[in-house]
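> could you look at this predicted model? Sequence included:
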Amino acid sequence: MRVLVADDHDLVRVGLVMVLDAQPGIEGVAEARDGVEAVSAARRLRPDVCLFDVRMPGLDGIEAARTLAGPDVDDPLPVVVITTFDLDEYVHDALRAGARGFLLKDAGPDLLVQAVHAAARGDALIAPSVTARLLSTFAARSAATPTEPVVPLSDREEEVLLAVARGRTNAEVAADLYVSLSTVKAHLTSLMTKLGARNRVEVAMWAHETGRVDG
């Protein structure tokens, strides 16, 4: 798995690459010091995952994510945003821009590796410590009121929706609901189709924005 790391702080960037390189099957294929350099390298190398800091000079991580993974991108690249800030409006913007995950820089190597793997397989991961608070806070600030899907959600889809919004993994949802992993994935696919969501992050955001999850 080839990962591009972009961060304007040399020590942080080098540290992230060292953590990733130490994992079997993961290679830090390139480094970038700002968003412009990151976008150029990503388009040239087509890495499996891009790991972007939120705040970078020239072009920040949000705009870099939108350029590579936004709604209008035909062949989006998986982008994970990593930041120092626990509750930062940039994070919400990054997820809206198409990022598949959000981590704090103090999350630790295990969660970093999990996020990279999740993004590479088309899933998404948000740091569990901030998932509910982050999404519910910005849902309350959202100017637009999300509409209900044309085809109503089934009772089971509502259960899966709530679990995903609370940061549960597919395996945890399967255990909680006493169903198979493939069944959870099928429900999640159906949810994304009905809600017009591209990934589980957008599914979770919709749940919070419609008031289905409190905090």
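Nice, I can see it.
> alpha carbons only for contacts and neighbour counts from here, please
Noted.
> and for stretch 135-152, what are the contacting residues?
89, 92, 194-195, 204-206, 208-210, 213-215 (C-alpha atoms under 8 Å, 6 or more residues apart in numbering).
> try 10 Å
Residues lying outside stretch 135-152 but in contact with it, judged by C-alpha atoms under 10 Å, 6 or more residues apart in numbering, are 87-89, 91-93, 130, 133, 158, 165-166, 191, 193-196, 201, 204-215.
> which among these end up buried?
Buried members of those, counted by 16 or more other C-alpha atoms under 10 Å: 87, 91-93, 130, 133, 158, 165-166, 191, 194-195, 201, 204-209, 213.
> distance of the most centrally placed residue in the chain from residue 84?
Nearest to the mean C-alpha position of the chain, by C-alpha atoms, centre = their mean, lies residue 101 at 1.8 Å. Applying C-alpha to C-alpha, to the nearest Å, the value for residue 101 to residue 84 is 14 Å.
> check residue 73 too.
27 Å.
> over to residue 11?
Per C-alpha to C-alpha, residue 11 is found 14 Å from residue 84.
> between these two, which has more neighbouring residues?
More crowded of residue 11 and residue 84, by other C-alpha atoms under 10 Å: residue 84, with 14 against 10.
> list the contacts of that one.
Listed by C-alpha under 10 Å, 6+ apart, the contact set of residue 84 reads 53-55, 103-107.
> farthest-separated two in these?
Greatest spatial distance among the contacts of residue 84 (C-alpha to C-alpha): 55 and 107, at 17.5 Å.
> show me which of those two is the more surrounded one.
residue 55 (19 against 15).
> contact partners for that one?
Residue 55 neighbours (C-alpha under 10 Å, 6+ apart): 7-8, 34-35, 61-62, 81-84, 90.
> one more time with 8 Å
61, 83.
> and what of the one 10 residues further on?
For residue 65, the contacting residues are 52, 79, 94, 97-99, by C-alpha under 8 Å, 6+ apart.
> gap between it and residue 26?
With distances taken as C-alpha to C-alpha, residue 65 is found 21 Å from residue 26.
> which parts of the protein are strands?
2-6, 27-32, 49-53, 79-83, 101-104, 125-126 (DSSP state E).
> distance to residue 137 added to the ones you listed, as a markdown table?
Listed next are the strands of the chain as a markdown table, based on distance: least, C-alpha to C-alpha, whole Å:
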| stretch | distance to residue 137 |
| --- | --- |
| strand 2-6 | 27 |
| strand 27-32 | 31 |
| strand 49-53 | 22 |
| strand 79-83 | 18 |
| strand 101-104 | 15 |
| strand 125-126 | 15 |
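> alright, now check it against this:
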Amino acid sequence: MTIRVVVADDQELVRGGFAMILGAQPDIEVVAEAGDGAEAVEAVRRHAPDVVLLDIRMPRMDGIEAARTVCAETACKAIMLTTFDQDDYVYEALHAGASGFLLKDVRRADLVHAVRVVVAGDSLLAPSVARRLVADCTRRGASAAGVDARLGVLTARERETLVLLGRGLSNAEIAAALVVSEHTVKSHVSNVLSKLGLRDRIQAVICAYETGLIAPGVPDGTPSREGV
């Protein structure tokens, strides 16, 4: 399967560099480049790519608004491109539906890996961005009065799965922690996302902190090993 990608950045050299790296891969095709958010949205509508890379700061329409439009209208996954001094945009962009963040100084191998990861249905954050996300969740809405009532739709095992998602564990790691198969974990993850109306694993991380299921700096306990 060929992964179709749109690259959007108002800096031509940056945009061209990313497009060149991705286009050199046998399983990736860069179908369009865009110099601003409005062009990116139009390119996604026209070419129906699997992934769009969006610089956060672009003229006419910024990357966050472009991600919001793309994620609302299509199944295309959005990866945000940022620099260290732009971490304030993390929370808003992820709520817009972005599947992850990459720093602009990303290594070429990590850039290629990131595109493949989000197409496979996972999400990603650079470590420094992940730390900022947790801080933002704490400041902007984590429940101080206990676990949010919206989690009442989850079974006990689905709650445990959400805790482990919130801690950033992969399906294999969750399976080991719960002593179940990866197939069972995939089912639990799918149920969690569906019941809570979440787009992907990153939104599950946000939800785990916002609802008070996990409190930064406070041990969240070890999942029980009863049931499946």
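Right, received. Where do you want to start? Since the structure is predicted, the reported quantities are computational estimates derived from the model, not experimental observations.
> returning to that earlier point: mind listing which of the buried ones among the contacts of stretch 135-152 of structure 1 are in helices?
In helices, judged by DSSP state H, the following of those are found: 91-93, 133, 158, 165, 191, 194-195, 201, 204-209.
> and which of these is nearest residue 116 of structure 1?
Distance to residue 116 of structure 1 across these (C-alpha to C-alpha) is lowest for residue 201, with 14.5 Å.
> thought the closest one was touching residue 127?
No. Contact between residue 201 of structure 1 and residue 127 fails when scored by C-alpha atoms under 8 Å: they sit 11.4 Å apart.
> tell me where structure 2 has helices.
Assigned by DSSP H, the helices in structure 2 fall at 12-23, 37-47, 63-73, 90-95, 108-119, 127-140, 156-166, 171-178, 182-196, 201-210.
> quick one, which of those helices gets closest to residue 3 of structure 2.
Among these, helix 108-119 sits nearest to residue 3 of structure 2 (C-alpha to C-alpha), with 7.7 Å.
> which helices and strands sit right next to that closest one?
Contacts defined by 3 or more C-alpha pairs under 8 Å, 6 or more residues apart in numbering; DSSP states H and E place helix 108-119 of structure 2 against helix 12-23, strand 51-55.
> quick one: that helix to structure 1 mean distance?
Compared with structure 1 after the fit, helix 108-119 of structure 2 shows a mean deviation of 2.3 Å (mean C-alpha distance after the TM-score superposition for structure 1).
> so where is that helix in structure 1?
Taken onto structure 1 by TM-score structural alignment, helix 108-119 of structure 2 occupies residues 109-120 there.
> what residues sit buried inside that stretch?
By neighbour count with 16+ other C-alpha under 10 Å, stretch 109-120 of structure 1 contains the buried residues 111-112, 115-120.
> and of those residues, the nearest to residue 15 of structure 1?
residue 112 (11.9 Å).
> about what we covered before: list just the nearest of the contacts of residue 84 of structure 1 to residue 40 of structure 1.
residue 53 (15.7 Å).
> what distance do you get for the closest one to residue 1 of structure 1?
Residue 53 of structure 1 is 19 Å from residue 1 of structure 1, by C-alpha to C-alpha.
> please say which of those two ends up with more neighbours.
residue 53 (29 against 15).
> the more buried one matches what in structure 2?
In structure 2, residue 53 of structure 1 lands on residue 55 (TM-score structural alignment).
> now do residue 98 of structure 1
Here residue 98 of structure 1 is matched to residue 97 in structure 2, going by TM-score structural alignment.
> surely that match meets residue 201?
No. Using C-alpha under 8 Å as the test, residue 97 of structure 2 is too far from residue 201 to be in contact (10.8 Å).
> surely residue 21 of structure 1 and residue 27 touch.
Yes. Using C-alpha under 8 Å, residue 21 of structure 1 is in contact with residue 27, at 5.0 Å.
> overlap of the contact sets of those two?
Counting by C-alpha under 8 Å, 6+ apart, nothing touches both residue 21 of structure 1 and residue 27.
> would you turn the contacts of residue 65 of structure 1 into TSV with neighbour count and distance to residue 16 of structure 1?
Listed next are those as TSV, based on neighbours: other C-alpha atoms under 10 Å; distance: C-alpha to C-alpha, whole Å:
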residue	neighbour count	distance to residue 16 of structure 1
52	30	11
79	34	15
94	25	20
97	22	23
98	27	22
99	34	18
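> for these, which ones persist in structure 2?
Listed in the original numbering, those still in contact in structure 2 are 52, 79, 94, 97-99 (both residues aligned by TM-score structural alignment, their matches' C-alpha atoms under 8 Å).
> tell me which of the strands of structure 1 sits most buried.
Greatest average neighbour count among these goes to strand 49-53 (a mean of 29), per mean count of other C-alpha atoms under 10 Å.
> outside of that strand, which residues touch it?
For strand 49-53 of structure 1, using C-alpha under 8 Å, 6+ apart, the contacting residues are 1-8, 42, 60-61, 65, 77-83, 116, 119-120.
> mind checking how far that strand is from the chain centre?
Distance of strand 49-53 of structure 1 from its chain centroid, counting by C-alpha atoms, centre = their mean, to the nearest Å, is 10 Å.
> mean deviation of it from structure 2?
Strand 49-53 of structure 1 sits 0.7 Å off on average (mean C-alpha distance after the TM-score superposition for structure 1).
> how far off strand 2-6 does that strand point, in degrees?
Angle of strand 49-53 of structure 1 versus strand 2-6, following axes from the mean of the first three to the mean of the last three C-alpha atoms, to 10 degrees, is 10 degrees.
> sorry, back to before: most packed of the helices of structure 2?
helix 201-210 (a mean of 24).
> ok, back up a step: with distance to residue 71 of structure 2 added, can I get the helices and strands packed on helix 108-119 of structure 2 in TSV?
Shown next, in TSV, are these (distance: least, C-alpha to C-alpha, whole Å):
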stretch	distance to residue 71 of structure 2
helix 12-23	21
strand 51-55	10
